[in-house]
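1. mind folding the following:
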Amino acid sequence: MTSVDTVTISGTILAFDFGLKRIGVAVGNTLIRQAQPLSIINAPSNDGKFEVIARLIQEWQPALCVVGLPMHQDGVAHEMTVRCQRFANQLHGRYGVKIALVDERYSSAVLHAKQGERIDDQAAAVILQQYFDQT
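-> Model prediction:
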C-alpha cells in the first residue's frame, strides 16, 4: 500500500466500511469535502463484492479510497482490524488506487441512534467525513 500525501490528492474519494457480510460505500470529493452515502455491497461471495467494487472504481475513478480501520477503544488492534487492512491491501493491489486508513472507533457512536437499520453506507460516509475533517 502506498502512503498518501493529502496535499496532492485531488478529486473523487470513495470510502468503505468493510464488514464480513456487507460493505458500506460513500463518496465525496476534495473540492466540497462532504461525504455522502453511496451504496451497500451485499454480494454473497468475495468475488461478487469485488465485481461491484470494480464497477464503482471504474465509474467514479477515485483519486483515493478510504477504508475504516476498527480498533478497540484503547487503540489495540483486533481480528477485524487485520481483515480491514487486508481489504485495503486488496483494493490497492487489484485496482492500483491510493489508500488511506481512518480510525473508525468513534464512527459507530455517531450512528448509534439508528440501530437495527442497515447503515453501512452511512457509516462509510462518517468515515469519509472524518478523513476530510482530519486533512
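
2. from here on, contacts and neighbour counts on C-alpha atoms
-> OK.

3. would you point out which residue is most central in this structure?
-> The centroid of the chain falls nearest to F16 when counting by CA atoms, centre = their mean (2.0 Å).

4. surely it and G68 touch.
-> Yes - F16 lies in contact with G68 (CA atoms under 8 Å); the separation is 6.4 Å.

5. mind listing the shared neighbours of the two?
-> 124, 127 (CA atoms under 8 Å, 6 or more residues apart in numbering).

6. what's the distance between the residue nearest to the centre of the chain and V102?
-> 10 Å (CA to CA, to the nearest Å).

7. shared neighbours, those two?
-> What both F16 and V102 touch, as defined by CA under 8 Å, 6+ apart, is the set 66-68, 127.

8. V67: which element?
-> According to DSSP states H and E, V67 maps onto strand 64-69.

9. let's see this one next to it:
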Amino acid sequence: MTAPSETPSTFPPAGRLLGIDYGTKRVGVAIATPDRTIASPLEIYQRRNEQLDARYFKTVIEDYRPCGIVVGLPVHVSGAEGESAQGARRYGKWLGELSGLPVEFWDERYTSSVAEDYLLGADMTRQQRKKRIDMVAAQIMLQSYLNFHRPPASLTELAADVDADDETSEEE
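-> As a prediction, this is how the structure comes out:
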C-alpha cells in the first residue's frame, strides 16, 4: 500500500484524520489519534441519500474534529484507476466541499483482503465479518497513510531506545 502520488501532505502538521473506505452501499470510517500514531475503526455507515449522508458526516466531523480526510483509492494492481477509483474521487471531493476540510487520496489496494484475514483470525462468523470489514479496511488504509507520513526516528532516539531496553534487561 503506497501513496498514489509523491506529493507532500496538504494536512496541518498535527490533528486527527478521518479515514474513509468508500463504497456505493457502505462507507467504512476510521479515525486517527491526534498525534497520528494509531488509526482505529470507528463504524460502518449505510449510505442512504445525499442529505442523510451529509448529516451523518457533519455529525462525525463535529464530534471528532478531524483536520483532514483520507479517502481510500481503489486502484487496480497495475496502479491504474478504474470506475471505482473515480467514484471514490467524486465522493472525496463531495466530502471536502461538505466539510471544508482538505482531502487526500491513498492507495487502498488489498486492504479488504487484509481486513478479511484479520477478521478470520478473530474467529468471527461470515455475518460478523461482513458487519465489520469496511471499517477495518478503513483503519488499515488510514494506518498505512499514517505510517508513510510519520517522520523517521532520529539515530539519537533509536540509540536511546536501545539503551533503555538494555537497562530494563539488566534489572530483571
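
10. still on that earlier bit, okay, the helix or strand containing the residue nearest to the centre of the first structure sits on what stretch of the second structure?
-> Using DSSP H and E, F16 of the first structure falls within strand 12-17. Aligned by TM-score structural alignment, strand 12-17 of the first structure falls on residues 16-21 of the second structure.

11. packing partners for the strand holding V67 of the first structure?
-> Counting contacts by 3 or more CA pairs under 8 Å, 6 or more residues apart in numbering; DSSP states H and E, strand 64-69 of the first structure packs against strand 12-17, helix 79-95, strand 99-103, helix 120-134.

12. name the surrounding residues that touch the next helix or strand after the first one.
-> Under the assignment DSSP H and E, the closest C-terminal helix or strand after strand 12-17 of the first structure is strand 23-29. For strand 23-29 of the first structure, the surrounding residues in contact (CA under 8 Å, 6+ apart) are 10-18, 34-42, 119-125, 128.

13. cutoff 6 Å now
-> Contact with strand 23-29 of the first structure is made by 11-17, 34-41, 120-121, 124-125, as judged by CA atoms under 6 Å, 6 or more residues apart in numbering.

14. and what of stretch 95-103 of the first structure?
-> With CA under 6 Å, 6+ apart, stretch 95-103 of the first structure has contacts from 64-69.

15. can you check stretch 35-48 of the first structure too?
-> In contact with stretch 35-48 of the first structure (CA under 6 Å, 6+ apart) are residues 22-28, 49, 121-122, 125, 128-129.

16. would you mind giving these as CSV with distance to E59 of the first structure and neighbour count added?
-> CSV is the format used below for the contacts of stretch 35-48 of the first structure (distance: CA to CA, whole Å; neighbours: other CA atoms under 10 Å):
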residue, distance to E59 of the first structure, neighbour count
R22, 20, 17
I23, 17, 21
G24, 17, 23
V25, 13, 28
A26, 13, 27
V27, 12, 25
G28, 14, 22
K49, 15, 16
D121, 17, 24
Q122, 20, 24
A125, 18, 27
L128, 18, 33
Q129, 21, 20
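
17. for the residues you listed, which one is nearest Q90 of the first structure?
-> K49 (11.9 Å; CA to CA).

18. what's the distance between that closest one and A113 of the first structure?
-> Counting by CA to CA - K49 of the first structure and A113 of the first structure are separated by 28 Å.

19. ok so, going back, I figured the residue nearest to the centre of the first structure hits L64, correct?
-> No - counting by CA atoms under 6 Å, F16 of the first structure sits too far from L64 to count as a contact (11.2 Å).

20. looking at the shared contacts of F16 and V102 of the first structure, which is nearest I57 of the first structure?
-> Using CA to CA, V66 comes nearest to I57 of the first structure of the shared contacts of F16 and V102 of the first structure, at 12.5 Å.
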